[in-house]
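Chemist: Sharing a model prediction with you, sequence too.
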Amino acid sequence: MRQLNIATHSSAQKNSILTRIATRAIVLRGEQILLLFTERYHDYSLPGGGVDEDEALQAGLVRELQEETGAKNIRNIEPYGVYEEYRSWNKHGYDLLYMKSYCYRCSIDDELGDPQLEHHEIQNAMRPVWVNIYDAIAHNEETIVNSDKKGLSIERETFLLKLIAEELVES
C-alpha cells in the first residue's frame, strides 16, 4: 500500500511509544462521502478505528464500518494508502502514540442500518452522515482555525479528505 504521509506532531517526544494499527473507510458517491460527525470535536472524520489483535486489516475495516455507520454489504474493498503519525500520548505509561492508518476504498448498500457505537462515541455525540466532501473539508478547516474543541485527529482527517477529493472525486 502506498505511503500517504508521516506526520509528527510538534509536541511528540520519542520515549515510550504505544503503537496502534487502524483502518479508515472511503465510501464515495460522486461528491458525497460517508463520514462521521463528532459533536464534541465539531469535525468530520472517516469511519474506522483500531484493528483488534490477530484481526486482518480488511476484517477490521468491515467491523469498524459496520459498527460506526451501520453499513451493509461492504464490498469492492481496495487499498488506497497508509497514513502514519506520531503524537503525544499521556496514558497507560506511554508518552508517544504511533498511529498507522490503513485507508481502503469500498462500496456499500444504499441503506444504512443502525450503528453500534461504543460508549465514548455516544458520549462524543458521533453520528454517520453523507456530506459533500468539499463542505466537510471547509468545515474542518474552519474548526482547525477557530475552535478550541478540535481533537487531535482533525489534521489527519482533513489531509485525507483533501487527498481523496483531489484523486478520487469525479469532476
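Modeler: Now that the structure is in, tell me what you want to look at. Keep in mind it's a predicted model, so treat the numbers as computed, not measured.

Chemist: going forward, measure contacts and count neighbours with C-alpha atoms only.
Modeler: OK.

Chemist: Can you show me the helices along this protein?
Modeler: 57-69, 119-123, 133-146, 154-167 (DSSP state H).

Chemist: Pasting the second one now:
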Amino acid sequence: MLLGKFVHDPDLDLSAPTLERIAVRGVMFRGDELLLLASRHGDYKFPGGGVEAGESMPAALGREFLEECGRREVEVGLAIGSTVEYLRAVEPEYEVFKMTSHYFYCSGGVDDRSQQLESYESELELTPRWVTVEEALRANRAVQASGRGVMRWLVRETEVLSQLADL
C-alpha cells in the first residue's frame, strides 16, 4: 500500500487552524507504461484532483480523467493507498492546508482528446502521455534537482512513482 506523509514547511504548526481537502489520483497502466500528465517543466503527475462536495471518489476521478486527459468512461478499481501533505495555507483564516490524496488503479476509458484544463493547468501545459515508471521517475528527479519549475506535487508524485517502481 502506498503511503506517505509530507510536511512541506518544517516550521508549520500542525495543531494550528487547518483547511482540509480530499483528492483522488488515478494510476492507469497500458503494459509497462503509465498515463501521466507532463508539465512544461518536464515533470510528471498523476491525473486527479479534489473531490467536490457531494461527489464520490470514483465520480471525482472519472471527472478528472475527462478534464485532464480527455478520457471518458474510465473504470476506477482498487485503492492503492494514500498520501497526506501539510502546506502553509493561502486562506487567511487558516495556517495549515492538509491534503489527503487517495490513489486508485484505473482502467479502460475512451480517448476523445479534448482536455478541459483549469487556468493553472493550461499555464503548465499539462499534456497526457504514456511513459514508463522509470522515465517519469528520472524526469521528476531531474526537475527536483534543477530547482526550476518545482511544483508542490513533485515530492508526493515522485515518492508514489518510486513505490510503484518497487512493486
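Modeler: That came through fine. Everything quoted here is computed from the prediction, not taken from an experiment.

Chemist: quick one on the thing from earlier: dump the helices of the first structure to a markdown table, plus distance to residue 110 of the first structure and mean neighbour count.
Modeler: Below are the helices of the first structure laid out as a markdown table (distance: least, CA to CA, whole Å; neighbours: other CA atoms under 10 Å):
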| stretch | distance to residue 110 of the first structure | mean neighbour count |
| --- | --- | --- |
| helix 57-69 | 12 | 21 |
| helix 119-123 | 23 | 12 |
| helix 133-146 | 18 | 17 |
| helix 154-167 | 21 | 17 |
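
Chemist: For residue 102 of the first structure, which of those is the nearest?
Modeler: helix 57-69 (7.7 Å; CA to CA).

Chemist: now the helices of the first structure in JSON lines, with distance to residue 92 of the first structure?
Modeler: JSON lines is the format used below for these (distance: least, CA to CA, whole Å):
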{"stretch": "helix 57-69", "distance to residue 92 of the first structure": "23"}
{"stretch": "helix 119-123", "distance to residue 92 of the first structure": "17"}
{"stretch": "helix 133-146", "distance to residue 92 of the first structure": "28"}
{"stretch": "helix 154-167", "distance to residue 92 of the first structure": "23"}
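
Chemist: Minimum distance to residue 33 of the first structure: which of those has it?
Modeler: helix 133-146 (5.8 Å).

Chemist: okay, that closest one sits on what stretch of the second structure?
Modeler: Using TM-score structural alignment, the residues of the second structure aligned to helix 133-146 of the first structure are 133-146.

Chemist: By how much does the matching stretch deviate from the first structure on average?
Modeler: The superposed stretch 133-146 of the second structure is, by mean CA distance after the TM-score superposition for the first structure, a mean 0.8 Å from where its aligned residues fall in the first structure.

Chemist: how far does that stretch sit from the chain's center?
Modeler: 15 Å (CA atoms, centre = their mean, to the nearest Å).

Chemist: ok, and what's touching that stretch?
Modeler: 32-34, 41-44, 149-150, 154, 158, 161-162, 164-165 (CA atoms under 8 Å, 6 or more residues apart in numbering).

Chemist: And the longest strand along the second structure, what does it pack against?
Modeler: For the second structure, the strand with the greatest residue count under DSSP state E is strand 71-88. Other helices and strands packing on strand 71-88 of the second structure, by 3 or more CA pairs under 8 Å, 6 or more residues apart in numbering; DSSP states H and E, are strand 2-7, helix 57-69, strand 96-111.

Chemist: mind listing what residue 99 of the first structure touches?
Modeler: 19, 20, 21, 22, 84, 85, 86.

Chemist: Matching it against the second structure, which residue comes up?
Modeler: By TM-score structural alignment, residue 99 of the first structure lines up with residue 99.

Chemist: among the helices of the first structure, which is nearest residue 93 of the first structure?
Modeler: Using CA to CA, those put helix 119-123 closest to residue 93 of the first structure, at 20.9 Å.

Chemist: Identify whichever of the helices of the first structure lies nearest to residue 3 of the first structure.
Modeler: helix 154-167 (11.9 Å).

Chemist: hmm, who's touching that closest one?
Modeler: 31, 43, 44, 45, 46, 83, 133, 134, 137, 140, 141, 144.

Chemist: Report the buried residues of stretch 83-103 of the second structure.
Modeler: By neighbour count on 16 or more other CA atoms under 10 Å, the buried set for stretch 83-103 of the second structure is 83-89, 95-103.
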